[in-house]
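> Sharing a sequence plus its predicted fold:
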Amino acid sequence: MGMSATDKIIERDALNWLVRVNDPDFTDWEAWEDWMAADARHADTYWRLAEAEQDAVEAFRTAPARRTPVIRRGFALPRRAMMAAVVGVFALGVGWIGWSARPQPWLIETAPGEQRTVALDDGSQVVLDGATQLVLDRRNPREVTLKTGRALFEVEHDETRPFLVQVGDTTLTDMGTVFDVTHLRDGARVSVSEGQVQVEARAGRALLNPGDSVIASPRGLERRSVDVDGMDDWREGRLSWNGERLDVVAQDLGRTLNRPITVSPELATRRFSGSLNLRGTSAMQKSRLELLLGVTVIEDGEGWRLEP
């Protein structure tokens, strides 16, 4: 059985820590210890990777012109330094391997109201909505992180290399499909148009098929159906929802209209189904919102507030 998306991320992070700890200028011991203690799998993976490279260590020991660290007699190493010395022996062997495998992040950012299409080296394509930040890895185009905003993914099929999308604490695994992802304030929303997407979140797991959608948040996994044909309508200025909470609707509106939009507490959990064309003037937009959402739109500084 292959590794899960979470295990792959832990292994990648463990390798990064091995390389960092081997850096003579490394000082971030507290963060390293916190990461090791956060999950038992972290320490297990860390030491497994270190021990797996003993052959490389032996090769480096016999290589000429290599400086060897010297510890003076009578000098007591601090606990952290002693741990680092153990790690360092292994990391010397994996350092050059780890360095070549380390992620090379590449941030793509769109301004509010801007849309951008990015073609990846593997043939996949990502369409970014306005006010969106996407982090790519130049060495592995099939692992991306959606930091903010919304993106539509059209993934090239590859059975041996699943496509991974990280959205906060939620990991999406895809083998070749079309799906839409939104980074929400307290979670992530995923909708599938073609193929399948595996969603892994703290609240649980879900397998999404065409027409399926889920919001992963501290409240749990909230599933619903979506119109496949209208999933990318936001590219043309039209937003569609099916039983969506108004606090989530407000986030979509704010990103599209480039203004902060908040919802009064008594309206936050109200559900809305329908679509909105957001083209036109500010007055036209407010009028449509009030009519279709059944709310009053109040100007609140630079933003709007939705009230009963």
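In hand now; what should we look at?

> switch to C-alpha atoms for all contacts and neighbour counts from now on
OK.

> residue contacts, Thr296?
Glu290, Leu306, Glu307, Pro308 (Cα atoms under 8 Å, 6 or more residues apart in numbering).

> Once you drop chain neighbours, what's closest to it?
Nearest residue to Thr296, sequence neighbours excluded (Cα to Cα, 6 or more residues apart in numbering): Glu307, at 5.1 Å.

> That neighbour against Gly294, yeah?
No. Contact criterion Cα atoms under 8 Å: Glu307 and Gly294 do not qualify, at 9.2 Å.

> Next one for the comparison:
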Amino acid sequence: MSDDTNRDPARQKLAEEAARILRRLDEDPDDHAALKDRDAFLARGRDAKRIYAVMARGFAAAPKTLKDRDRRYSIGIVGGVLALLSLAFAWEPLKVAWLADYTTRLTTEIIELESGDTTTLDASSAIQEETNAKIRTVDLLKGAGFFDVDDDGRRFIVQAGNVTAEALGTAFEVMRLGDDVIITVADGIVEVTGAGQIRQLTEGKQIRVSPFETSIRSVEPDTVAGWRRDRLTIGGMTFGEVASVIERRMSGRVFVISNRLADDPVAGALDLSMPRNALKTLAATSGASVVEVSPYLTIIYSR
């Protein structure tokens, strides 16, 4: 789910593996199998070493009484460690802040671009704009945007990672979710280039472009970019991805402590006007628990 550890499945998996090894060594420092697993883990490379070091510092700082308690209590340890991990990989948000021409924080915002076009940015989103006499280009650096484009003779292109969406007189949404990009057309036609393919989408069509594949489905046009009205209609998304959309509206971080839970497909609709309630509603649909460790850290885990 990326610029963050909890949105990067590979790094989250490493963090969970490191936590398991540390728990085993805490119970028995001479556990030969655990020591062997630790050495094999560290041999995986730089990311593994950095994650293990941060996890070890956080685990060592936790009181023994808390370590000895059951999972409901020890979840706070893991949450605190993952918060440290988010700082360890904080260079990406700094890069986005440096490049962005427009950013939003905890709410959506309607922005008039230099090109004269109008876009609505979702909460915690950022774009960079470049305009000249022949082309209008917007780079969606993070989050999501809804673009309502007039045909003034110049091309209008939205770039999101390795995916481009060229508007042919249209209104459409572009959303970044980790390494994936979702483009949904509310009106008109959009030409999408990504994963070695070029596709034209019409009203009510949505494409999801992953590094190695694409998928297309139909949606109701009036649900496109529903976050503009504090409404999220969920389809074709996982639990972790929906949690990341809700997180954009929260002042703190949200971590899903389970790859299986994070990867579960979900469906339905959520009211985003009260993000914490939306998060609890999402968790309830999957039988998960939400723990607010602090106003700035929320943990979700399987029961």
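Received, thanks. These numbers were taken from a predicted model, which means no experiment stands behind them.

> ok, back up a step: how much space is there between the equivalent of the residue nearest to Thr296 of structure 1 over in structure 2 and Ala100 of structure 2?
Matched by TM-score structural alignment, Glu307 of structure 1 corresponds to Tyr301 in structure 2. The gap separating Tyr301 of structure 2 from Ala100 of structure 2 is 34 Å, by Cα to Cα, to the nearest Å.

> Quick check on these two: which one has the bigger neighbour count.
Per other Cα atoms under 10 Å, whichever of Tyr301 of structure 2 and Ala100 has more neighbours is Tyr301, with 20 against 17.

> thought that one was touching Arg260?
No. Here Tyr301 of structure 2 does not reach Arg260: they are 10.0 Å apart, not a contact under Cα under 8 Å.

> The equivalent of Val165 of structure 1 over in structure 2: neighbouring residues, count only.
Aligned by TM-score structural alignment, Val165 of structure 1 pairs with Val158 of structure 2. A count of neighbours around Val158 of structure 2, defined by other Cα under 10 Å, yields 23.

> Val158 of structure 2 and Leu140 touch, don't they?
Yes. Val158 of structure 2 is within contact range of Leu140, at 6.9 Å (criterion: Cα under 8 Å).

> residue range for the longest helix seen in structure 1 in structure 2?
In terms of residue count, the longest helix belonging to structure 1 (DSSP state H) is helix 79-101. Per TM-score structural alignment, helix 79-101 of structure 1 has no counterpart in structure 2.

> The helix or strand following that helix packs against which elements?
Sequence-wise, the next helix or strand downstream of helix 79-101 of structure 1 (DSSP states H and E) is strand 105-109. Judged by 3 or more Cα pairs under 8 Å, 6 or more residues apart in numbering; DSSP states H and E, strand 105-109 of structure 1 is in contact with strand 133-137.

> residue range for the strand it packs on in structure 2?
Against structure 2, strand 133-137 of structure 1 falls on residues 126-130 (TM-score structural alignment).

> So what does Gln200 of structure 2 match up with in structure 1?
Per TM-score structural alignment, Gln200 of structure 2 is aligned with Leu207.

> and the nearest residue to Thr132 of structure 1 once chain neighbours are set aside, what is it in contact with?
Spatial nearest neighbour of Thr132 of structure 1, chain neighbours left out: Gly149 (4.0 Å); criterion: Cα to Cα, 6+ apart. Gly149 of structure 1 makes contacts with Leu128, Asp129, Gly130, Ala131, Thr132, Gln133, Thr182, His183, Leu184, Arg255, as judged by Cα under 8 Å, 6+ apart.

> thinking again about what came up before, give me the secondary structure label for the match of Val165 of structure 1.
Recorded secondary structure, Val158 of structure 2: strand (DSSP: H, G, I helix; E, B strand; the rest coil).

> What of Val118 of structure 1?
strand.

> show me what contacts the aligned partner of it in structure 2?
When structure 2 is aligned by TM-score structural alignment, Val118 of structure 1 is paired with Ile111. By Cα under 8 Å, 6+ apart, the contact set of Ile111 of structure 2 is Thr118, Thr119, Thr120, Leu121.

> just Ala61 of structure 2 next, same as before
Ala61 of structure 2 neighbours (Cα under 8 Å, 6+ apart): none.

> and the aligned partner of Glu154 of structure 1 in structure 2, what does it touch?
Aligned by TM-score structural alignment, Glu154 of structure 1 pairs with Asp148 of structure 2. Residues counted as contacts of Asp148 of structure 2 (Cα under 8 Å, 6+ apart) are Asp117, Thr118, Thr119, Thr170, Ala171, Phe172.

> if we go to 10 Å?
Contact partners of Asp148 of structure 2, counting by Cα atoms under 10 Å, 6 or more residues apart in numbering, are Asp117, Thr118, Thr119, Thr120, Ala167, Gly169, Thr170, Ala171, Phe172, Glu173, Ala186, Asp187.

> Please identify which of those is nearest to Arg276 of structure 2.
Thr120 (22.8 Å; Cα to Cα).

> So which residues of the stretch 201-308 of structure 1 form helices?
246-257, 282-293 (DSSP state H, counting those that start in this stretch).

> Of those, flag the one that's most buried.
helix 246-257 (a mean of 21; mean count of other Cα atoms under 10 Å).

> That one vs structure 2, mean deviation?
When structure 2 is superposed, helix 246-257 of structure 1 averages 1.8 Å from its matched positions, counting by mean Cα distance after the TM-score superposition for structure 1.

> quick one: that helix aligns where in structure 2?
With TM-score structural alignment as the criterion, helix 246-257 of structure 1 aligns to 239-250.

> about what we covered before: and the gap between the match of Glu307 of structure 1 and Val149 of structure 2?
Going from Tyr301 of structure 2 to Val149 of structure 2 by Cα to Cα gives 41 Å.

> what do you get for Ile77 of structure 2?
For Ile77 of structure 2 relative to Val149 of structure 2 (Cα to Cα), the value is 48 Å.

> Of the two, give the one with the bigger neighbour count.
Ile77 (22 against 19).

> what range in structure 2 does stretch 42-58 of structure 1 sit on?
Stretch 42-58 of structure 1 covers no residues of structure 2 once aligned (TM-score structural alignment).

> Does the closest residue to Tyr46 of structure 1 other than its chain neighbours belong to a helix, a strand or coil?
Nearest residue to Tyr46 of structure 1, sequence neighbours excluded (Cα to Cα, 6+ apart): Ala14, at 5.0 Å. Of the three states, Ala14 of structure 1 takes helix under three-state DSSP.
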